[in-house]
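S.K.: sequence below, structure please.
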Amino acid sequence: MSIRFRSRVPEGWTVDSAVRPFRFPGGEWHFAWPERETPVSAVLTGAEPDDLVLLALWADVARERGVRSVAYIPYLPAARADRGTPFGARVYANLINAAGLDEVVVFDPHSPVAPGLVDDVRIVHSASAVRDAVFGRHGLPGDYVGIIAPDAGARDRATRVAELVGLPVFTAEKHRDQATGALLSYAPPTLPAHGRLLVVDDVCDGGATFVALAESTGVARERLTLWVSHGIFSGRADRLTEHYGEIITTDSHPGARRPEIGARVIRLHPYLIHDDTSPGDPRNERGNER
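M.R.: Next comes the predicted model:
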């Protein structure tokens, strides 16, 4: 399971719930909700279908207790399946909507399509998290000289980061086989000859796109940093370490901590809850979660 629940206890603190889901012999999920806990939120990472069942059970408890049900689903399942048949984004959105949640918070979705299918959704963009992780809270560029968008689809998110830190954006172009969709080559932009460059995108699965991008630029490994909001890091993604001096992602997906990648993993939750605690601060502040 990749879901956890947050509760408020009589002492006034917001804590991880003590609830322990279990399965009946017939296969159905269930749990006994602790009487002293008031549901506050559910946090779901990854895309395990069992977690969506547990999410719906938790939302039912929240309704019975008369409190709001807020689900943080930073990695929106099937966000990349935003066209075609079966229409995966719609199928997963329907599963989430069936829980009857009061609010669903997602982080840097692949496109507007999938979140547009989810009821009562709030989208959190990645720019502030990227700024803080790479440049610090004050957004000082340091020895960075530019932001690279791997393709036209990543230009908007790369531009949001660039505007925060005052750097130019360089956009690469992909060339694909129209029949198979396979990546044939990259047309890299003209890049500065010196200084570090930050590649910004939403998802890294097997990493082939980012390997091809790095190879096409000819930029030395120590000059390239890779930010991906959702690090799945499947298959041969470990090849990324040959091309990027640092890889940074968030804890939105269980794959983020694959040992062979050695990514720096950013705690995302503070960016999702809009509290006044500094992002990354591990303190459990009273009342800092809605």
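
S.K.: from here on, just use CA atoms for contacts and neighbour counts.
M.R.: OK.

S.K.: count the neighbours of F22 for me.
M.R.: Neighbourhood size, F22 [other C-alpha atoms under 10 Å]: 13.

S.K.: who are the contact partners of T180?
M.R.: The contact partners of T180, by C-alpha atoms under 8 Å, 6 or more residues apart in numbering, come to none.

S.K.: quick check: the gap between it and F87.
M.R.: Applying C-alpha to C-alpha, to the nearest Å, the value for T180 to F87 is 19 Å.

S.K.: repeat for S7
M.R.: Distance from S7 to F87, counting by C-alpha to C-alpha: 34 Å.

S.K.: excluding chain neighbours, what is closest to R8?
M.R.: Spatial nearest neighbour of R8, chain neighbours left out: T14 (4.4 Å); criterion: C-alpha to C-alpha, 6 or more residues apart in numbering.

S.K.: now K174
M.R.: Y186 (4.8 Å).

S.K.: show me where this structure has helices.
M.R.: Along the chain, the stretches classed as helices by DSSP state H are 49-65, 88-97, 113-116, 127-130, 155-165, 208-217, 269-273.

S.K.: buried sites along the third one?
M.R.: It stands for helix 113-116. The neighbour-count criterion (16 or more other C-alpha atoms under 10 Å) identifies V113, A114, P115 as the buried residues of helix 113-116.

S.K.: one more, for comparison:
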Amino acid sequence: METRSRSSNNIAILSSDGTQELAGRIQAGLRNKSLSCPHILIKSWSFNNEEEGIHIPFSVRRRSVYFVHCPQLPNPNTGIIQALFAAEAGREGGAQEWVHILPFIPYMRQDRKDRPRVPISAKAIAEILSKNADRIFTLDLHVEQAPGFFDIPVENLSARYIFAKYFRKRFKGDISNIVIVAPDAGAHVRATRFAEKLGKNVEVGVLRKSRQKDSKVKIEKYIGPDLTGKIAVQYDDINDTGNTNIEGVRFLRELRPKEVLTCFTHAIFSHDGVSSAEDKMRAEGVETVTTDSIPRNDVYIKKGSIETFRGLFILFSITH
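M.R.: This is a model prediction of the structure:
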């Protein structure tokens, strides 16, 4: 790919509804590096037939544009279309470079064919997001091979660095009593890497689960070091329905640990028609640490036992 020179007067940061604060923090981070640039909110709307419209109310001609957007909002289908249309509008407007900053990318869990005649949806979405873009910054894609689905370079950053810093500070540097627990076999590598980042001797365990009907989960077995008197941290990338986290916490509590915490990057917190995953976890007394990769308002962030770690601007501060 051609290397393009950048200066403070040819960079622009665009954001969409819900990501203005994150974009503002990125702008502030660049300002601290003596790179001053405008931050513009794109305009989006829905027509009566639910088609989407996009307008960039600012000239992006000959600029390197960084579009801060969460495709999960207002829903995954609309969010993906907005990203596609924004990049198209930017190219039509003469942008020299278009970089997506997408803290969370939906559909990445659909990364393989589990039966005949189904799509690899993660690959299809990756191809859509690659159109008219030069690079993508994102956070904790669900599987390691996901960057290979895209037609452009992808910077798949990880929140484990800020989580490790958080837990070291919380426990005043004494991490000898912590055991990182993967909620299933598929998360074992992710949990191991987090444990390595947290400390050299941090141990890892794993839960074995089976899925029942209606998204229900049954925990069958724990494999790992003895949890008696330990601090068990259940670690994963996504919390959607909350069922895996809640059942995992219930099972781990029976193993007599001192404390059980959960930690994950992306808080989708779906609603099942009765209550949201957030409400179910709070009712269960599950203490959680997560990030603002899917933006939520201050009322949500400050409520109860769910602590949202606002540190993503560090990961997404672009170095020039």
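
S.K.: circling back to that earlier point, who has more neighbours, S7 and F87 of structure 1?
M.R.: Here S7 of structure 1 and F87 are set side by side on neighbour count (other C-alpha under 10 Å), and the busier one is S7, at 23 against 13.

S.K.: can you lay out the helices of structure 1 as TSV showing distance to G235 of structure 1?
M.R.: What follows is the helices of structure 1, written out as TSV (distance: least, C-alpha to C-alpha, whole Å):
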stretch	distance to G235 of structure 1
helix 49-65	21
helix 88-97	22
helix 113-116	25
helix 127-130	25
helix 155-165	26
helix 208-217	10
helix 269-273	27
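
S.K.: of the ones you listed, which stretch is the most buried?
M.R.: Highest mean neighbour count among these (mean count of other C-alpha atoms under 10 Å): helix 127-130, with a mean of 22.

S.K.: so that one aligns onto which residues of structure 2?
M.R.: Aligned by TM-score structural alignment, helix 127-130 of structure 1 corresponds to residues 160-163 of structure 2.

S.K.: and the matching stretch, how far from structure 1 on average?
M.R.: With mean C-alpha distance after the TM-score superposition for structure 1, stretch 160-163 of structure 2 departs from structure 1 by a mean of 1.4 Å once superposed.

S.K.: ok now that stretch, how far from the chain's centre?
M.R.: Its chain's C-alpha centre and that of stretch 160-163 of structure 2 lie 12 Å apart, by C-alpha atoms, centre = their mean, to the nearest Å.

S.K.: contact partners for the corresponding residue of structure 1 for A126 of structure 2?
M.R.: Alignment note: A126 of structure 2 maps to A93 in structure 1; criterion TM-score structural alignment. Counting by C-alpha under 8 Å, 6+ apart, A93 of structure 1 makes contact with A114, P115, L117, V118.

S.K.: N132 of structure 2 now?
M.R.: Contact partners of N132 of structure 2, counting by C-alpha under 8 Å, 6+ apart, are A87, E88, R91, W98.

S.K.: measure the nearest residue to the second one once chain neighbours are set aside to G148 of structure 2 for me?
M.R.: When the adjacent residues along the chain are set aside, E88 of structure 2 lies closest to N132, with 6.1 Å between them (C-alpha to C-alpha, 6+ apart). Here the distance between N132 of structure 2 and G148 of structure 2 works out to 17 Å (C-alpha to C-alpha).

S.K.: tell me how far A32 of structure 1 lies from V169 of structure 1.
M.R.: Distance from A32 of structure 1 to V169 of structure 1, by C-alpha to C-alpha: 51 Å.

S.K.: over to R8 of structure 1?
M.R.: Distance from R8 of structure 1 to V169 of structure 1, counting by C-alpha to C-alpha: 44 Å.

S.K.: for I248 of structure 1, same thing?
M.R.: I248 of structure 1 sits 19 Å away from V169 of structure 1, going by C-alpha to C-alpha.

S.K.: what of H230 of structure 1?
M.R.: 21 Å.

S.K.: which one's more surrounded, the two?
M.R.: Higher neighbour count among H230 of structure 1 and V169: H230, with 29 against 24, using other C-alpha under 10 Å.

S.K.: counterpart of that one over in structure 2?
M.R.: Counting by TM-score structural alignment, H230 of structure 1 lines up with H266 in structure 2.

S.K.: residue contacts, its match?
M.R.: Residues in contact with H266 of structure 2 (C-alpha under 8 Å, 6+ apart) are F104, D237, I238, N239, T290, T291, D292, S293, I294.

S.K.: next: E173 of structure 1.
M.R.: If you count contacts by C-alpha under 8 Å, 6+ apart, then E173 of structure 1 has P150, D151, A152, Y186, A187, P188, P189 around it.

S.K.: can you find the partner of it in structure 2?
M.R.: That one, E173 of structure 1, aligns with R208 by TM-score structural alignment.

S.K.: what's the distance between that match and M108 of structure 2?
M.R.: To M108 of structure 2, R208 of structure 2 is 22 Å away according to C-alpha to C-alpha.

S.K.: same check on L198 of structure 2?
M.R.: From L198 of structure 2 across to M108 of structure 2, the span is 26 Å (C-alpha to C-alpha).

S.K.: can you check P153 of structure 2 too?
M.R.: Applying C-alpha to C-alpha, the value for P153 of structure 2 to M108 of structure 2 is 16 Å.

S.K.: which one's more surrounded, these two?
M.R.: For P153 of structure 2 versus M108, neighbours defined as other C-alpha under 10 Å are more numerous around M108 (20 against 15).

S.K.: what do we get in structure 1 for that one?
M.R.: By TM-score structural alignment, M108 of structure 2 lines up with A79 in structure 1.

S.K.: residue contacts, that match?
M.R.: For A79 of structure 1, the contact set (C-alpha under 8 Å, 6+ apart) comprises G88, A89, P109, H110, S111, V113, A114, P115.

S.K.: what do you get for F251 of structure 2?
M.R.: For F251 of structure 2, the contact set (C-alpha under 8 Å, 6+ apart) comprises I219.

S.K.: what does I246 of structure 2 give?
M.R.: Counting by C-alpha under 8 Å, 6+ apart, I246 of structure 2 touches M281, E284, V286.

S.K.: can you rerun that using 6 Å?
M.R.: By C-alpha atoms under 6 Å, 6 or more residues apart in numbering, I246 of structure 2 lies in contact with nothing.

S.K.: what residue of structure 1 matches up with it?
M.R.: Superposed on structure 1 with TM-score structural alignment, I246 of structure 2 falls opposite V211.
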